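Q: here is a sequence together with a model predicted from it:
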Amino acid sequence: MSRQKNRLKIAVAALAVTASTVLAPVKVTAETLADAMAAAYKHSGLLEQNRALLRAADENVAQAMSALRPIVGWSADLSRTYSIGASASTGFAEVSSQSTAASINLTTQIVLFDGGQSALGVEIAKESVLATREGLTAVEQQVLLRAAVAYLNVRRTSEFVALRQSNLRLITQELRAAQDRFEVGEVTRTDVSLAEARLAAAKSGLAAAQGDLAQAQLEYLAAVGHKPGALTPSGALRNLPRSLDAAAAAALRTHPSMAQARRQVTIAELRVRLADAALSPSVSLNGSLGLSDTLNTAAHGRSATVGIGASQTIYAGGRLSSLQRQAMQNRDADRANLHVVSHNIRQNVGNALATLQVAQASIQASQQQVRAAQVAFRGVREEATLGARTTLDVLNAEQELLDARANLISAQVDELSAGYNLLAAMGELTAQKLKLKVRIYDPAGYYNLVKDAPAGRSEQGQKLDRVLRRIGKE
């Protein structure tokens, strides 16, 4: 009997030590959640892709600006002419001749008036850049949220594995205790079989937990860019809104999807004006300078022309009117989308806030459940040593404690996950607002280099080439 009591004390002590190891903060140097999100920000291919798309949108501004500037071009021609003929002046004798002529022309054209089409094109391009920037911010939130969720899932599954390992060791102790008591006739073979069945279930649960951990580690690798090492526990987020109205109001002001939807409405309205301007006449100033010379002769020529041309489409088979109506329908669609986006944002904020509140309530209940289950488990174990409880009672009490600890771990992770989902739903989950230790990407940097449409051989153009080469090496 003394040997039995010693084994019981050892088992309870092992459970207490393992549980404290699972829930206690890690004191060794390890990766924090902020470190994981910073790594995701630095190495995300999705972010790089959308940054390149933003730079491509910046170039649309340069291309639109070019429509307000003169177009200068040149052309050259070199020709060799051979001829043979007979006429009265030559006595109808065949006479051959040959000559070489060269010419070069310089032309220029600038639009003086087009009903505002070129200026509207510039405004549309600028608004498109701003909308694309908001889209980049939305992608940044997706990248950081994925990294945060991956980090928390690795933490959750790691603690589940440790909990399952503790459970396996404890049930192994239970099985040995049942076998010892069976040998001395205190219990029946049924008690031993119950412990053996529970041990097999514990092994199965451990294998499942290890599989979940492997999957979580792979998701972490994809989201963050490297395999997870030791991860530190994360503290609860602070200064989160408590009411749906406050959270929704903040989200509607700052969320990038809402800002992007507003930009899209502005673009659609500008396109309506552009379709109207297409009915206006256009006036352009044209000029040319030409030089020609017949080689090996004195024949040569010089020419210069300056003129103003005007044109206007009177009838195009109804195409221009159709484009007007189409632009108005697209504008109405974007205005309706603004309402859809606002409702989705409010719903996402409400869902995240409700999940956060449920997780917080679950933490409090699970903590009470763990404390009560610990007391119950120890009491059942002591009663079992006195013969007042069966092996099944002990196993059930141990399972209750296991479930309580698992619920507490899940609730703690769910609280953090819901907090970061709430930040994302409000548009607050960015590297700058989280103050991550990264070099923040400047979306206006490339735009400032190209907005004036610099020529390739200009000083600004050469500076731009150096920037592009540096981007390609990063």
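A: Okay, I see it.
Q: C-alpha from now on. contacts and neighbour counts both.
A: Noted.
Q: quick check: which element contains P228?
A: Mapping P228 onto the secondary structure by DSSP states H and E places it in no helix or strand at all.
Q: quick one: A76 and V467, what's the gap?
A: Separation of A76 from V467 (Cα to Cα, to the nearest Å): 35 Å.
Q: just M426 next, same as before
A: Relative to V467, and taking Cα to Cα, M426 is found at 34 Å.
Q: neighbours of R378, how many?
A: Around R378 sit 17 other residues, with neighbours defined as other Cα atoms under 10 Å.
Q: tell me the contacts of it?
A: V12 (Cα atoms under 8 Å, 6 or more residues apart in numbering).
Q: ok now the helix or strand harbouring it, how far from the chain's centre?
A: Per DSSP H and E: R378 is located in helix 319-385. Mean C-alpha position of helix 319-385 versus that of the full chain (Cα atoms, centre = their mean, to the nearest Å) differs by 19 Å.
Q: next SSE after it?
A: helix 391-426.
Q: following that next one, which helix or strand comes up?
A: For helix 391-426, the succeeding helix or strand toward the C-terminus, using DSSP H and E, is helix 431-434.
Q: next up, a second structure to put side by side with the first:
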Amino acid sequence: MRFGLTLALIGGVAPVCAQDLLQIWQMALQRDPIYAASRAGRNADQEKIPQARAQLLPYISADAVAEVEDTRRLRGLNDNNSNRRALWALTLVQPIVNIGAWGALERAGYIAKSADVVQEAAYQDLVLRVAQAYFDVLAAQDTIRALQAEKSAIQTQLRAAQQGFELGSITIADTYEAQARLDLINAGELRAQNVLQVSQDLLAKIINERPSQLAELAPDTVLPGPVPNRLSDWTTQSSYANLAVAQAELTAKIIEKQIDIAKSQHYPTVSLRAQTGSASDNGLYNTGNGPSGPRSLDSTVGIQLSIPIFTGGEISSVVREEASRLQQARYQLEEAKRQAVQSTQQHYSGVTSGIAQINALQAAEKSSLASLNANQIGYEVGVRISIDVLNAQQQLYETQRNLSRTRYDTLMSSLKLKASSGILTDQDIVAINQLLTEKR
């Protein structure tokens, strides 16, 4: 259902040269091996239901034996007797009362539901991995863009310092300072290029191809806040809808059924048994003068009752083992609930504080730009020195890099908030994709 929805959404978007998040997501759905492995595991666990149901249905077996027995005396080996036998039987068994088999069928249903939850968790994990890899590439590109702009500004400042030194208006120290900043920027640019390469490799690992130009987040984009904007609503939602909580609940139910199955080993079982078959025995009736002995056809129908009396204490031990595992599962369920609430609080704070940081960094960017302009004018008129301009440049471009990273981190926090609440879907990919543009 999700696959078709995504295709329909892609079909309604006008084609662009750059790959956007929705297109990357579509490729990841088809190509990511982790998600594909989870889907195969889910399909395998669904087979637990027909396997358990088969223990309640009739089964038929056929047996046949053909043998020749040759008996000889120990002395001389000349006195011998040969017996030939041919037997076949057709048996039908229909369980009538088997409480353990019914418990196994219910347990298989819980296992199948647990597999569905695991598959849904893998789906949400794929959403987060695709978005994180995509934003890491964009953040690396923004970092390189800011470093290159800072490098250009430092080169301009370096030329000014060299000219000033040649004219004798400033000392050589300004030239050395600008050159040192330029060398540091060159080293930082190399590191940023490596980060970009690694980020692209991680994205390529998911979609099995190198990403081309990616649609980017426009600088003036206003990021939405959490809806509803109340932490209590999100924590309440996550305490029962978080997928890890759902998985822990199903694990406890599976163990409860396992206890019932273990106890049922004390109970009697009743089954209908019907058998028919024929046999011939030449060895018993053959006198050597006739060709064969008599042939018989026997048929039986009856009810078979089986009552376990003593198993050496094994059943009681299994019950005690499963009871301890149930206690363990309930503690793990409580831990999953607390972890879901804590994660929700963390990611909710990440969204709200991230939006506040974005606003603060945008204001800092404007003030840093004003400071840079003022220092450049002061340097030109002689009331500021080169180091003041370089510091102002560094502050501006560092602010821009921090602003870029904070925007992507805030978007990821919003996705993780929905994942911790169990409501993350491909619609969230669509919503973020609408914020992207082909080119800055």
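A: Alright, I've got the coordinates. In this text, all values refer to a predicted model and were calculated from it rather than measured experimentally.
Q: fetch the TM-score of the aligned pair.
A: Between these two chains, after superposing, the TM-score reads 0.85 (TM-score structural alignment, normalised by the length of the second structure); 401 aligned residues with a Cα RMSD of 2.2 Å.
Q: can you give me the neighbour number for whichever residue in the second structure pairs up with T32 of the first structure?
A: T32 of the first structure maps onto D20 of the second structure when the alignment is built from TM-score structural alignment. Taking other Cα under 10 Å as the neighbour definition, D20 of the second structure ends up with a count of 20.
Q: list the residues that contact D20 of the second structure.
A: Contacts of D20 of the second structure by Cα under 8 Å, 6+ apart are 214-216, 433, 436, 438.
Q: any of these buried? List them.
A: 214-216, 433, 436 (16 or more other Cα atoms under 10 Å).
Q: for those, work out which two are farthest apart.
A: Greatest spatial distance among these (Cα to Cα): L214 and N433, at 11.2 Å.
Q: overlap in contacts, the two.
A: 20-21.
Q: before we move on, back to that, which of the contacts of D20 of the second structure does the first structure keep?
A: Among the contacts of D20 of the second structure, the ones still in contact in the first structure (both residues aligned by TM-score structural alignment, their matches' Cα atoms under 8 Å) are 214-216.
Q: coming back round to it: the helix holding R378 of the first structure vs the second structure, average offset?
A: Here the mean offset of helix 319-385 of the first structure against the second structure after fitting is 1.2 Å, by mean Cα distance after the TM-score superposition for the first structure.
Q: and that helix, which stretch of the second structure?
A: Under TM-score structural alignment, the match for helix 319-385 of the first structure is residues 314-380.
Q: to which residue of the first structure is A54 of the second structure aligned?
A: In the first structure, the residue matched to A54 of the second structure (TM-score structural alignment) is S66.
Q: meant to ask about A180 of the second structure, not that
A: Match for A180 of the second structure (TM-score structural alignment): A197.
Q: could you point out which element follows the helix or strand containing that match?
A: Assessed by DSSP H and E, A197 of the first structure sits inside helix 189-224. Following helix 189-224 of the first structure in sequence order, the next helix or strand is helix 244-254 (DSSP H and E).
Q: what's the mean deviation for the very next helix or strand once past that next one versus the second structure?
A: Where DSSP H and E defines the elements, the next helix or strand beyond helix 244-254 of the first structure is helix 256-277. With mean Cα distance after the TM-score superposition for the first structure, helix 256-277 of the first structure departs from the second structure by a mean of 1.8 Å once superposed.
Q: which elements pack onto whichever helix or strand comes after helix 256-277 of the first structure?
A: Once helix 256-277 of the first structure ends, the next helix or strand along the chain (criterion: DSSP H and E) is strand 282-295. The elements that strand 282-295 of the first structure packs onto, with contact taken as 3 or more Cα pairs under 8 Å, 6 or more residues apart in numbering; DSSP states H and E, are strand 95-113, strand 300-311.
Q: what's in contact with strand 282-295 of the first structure?
A: 99-115, 299-312.
Q: ditto for stretch 141-149 of the first structure
A: By Cα under 8 Å, 6+ apart, stretch 141-149 of the first structure touches 33, 36-37, 40-41, 44, 46-47, 220, 223-224, 417, 420-421, 424, 427, 429-431.
Q: so who does A178 of the first structure touch?
A: Applying Cα under 8 Å, 6+ apart, the residues contacting A178 of the first structure are 187, 191-192, 195, 391.
Q: does P281 of the first structure touch S311 like I think?
A: Yes. Applying Cα atoms under 8 Å, one finds P281 of the first structure in contact with S311, separated by 5.6 Å.
Q: name the SS class of L56 of the second structure, please.
A: State at L56 of the second structure, reduced to three classes by DSSP: H, G, I helix; E, B strand; the rest coil: coil.
Q: ok, the residue nearest to it when sequence neighbours are not counted to V351 of the second structure distance?
A: Distance criterion Cα to Cα, 6 or more residues apart in numbering; nearest residue to L56 of the second structure, sequence neighbours excluded, is P95 at 5.9 Å. Using Cα to Cα, P95 of the second structure is found at 58 Å from V351 of the second structure.
Q: quick one: which of those two has more around it?
A: Between P95 of the second structure and V351, counted using other Cα under 10 Å, the more crowded position is V351 (25 against 18).
Q: just to check, the more buried one is in contact with N229?
A: No. Contact between V351 of the second structure and N229 fails when scored by Cα under 8 Å: they sit 10.4 Å apart.
Q: which of the contacts of A178 of the first structure are retained in the second structure?
A: Under both residues aligned by TM-score structural alignment, their matches' Cα under 8 Å, what these keep in the second structure comes to 187, 191-192, 195, 391.
Q: quick check: the farthest pair among those residues?
A: V187 and A195 (11.9 Å).
Q: much appreciated, bye for now.
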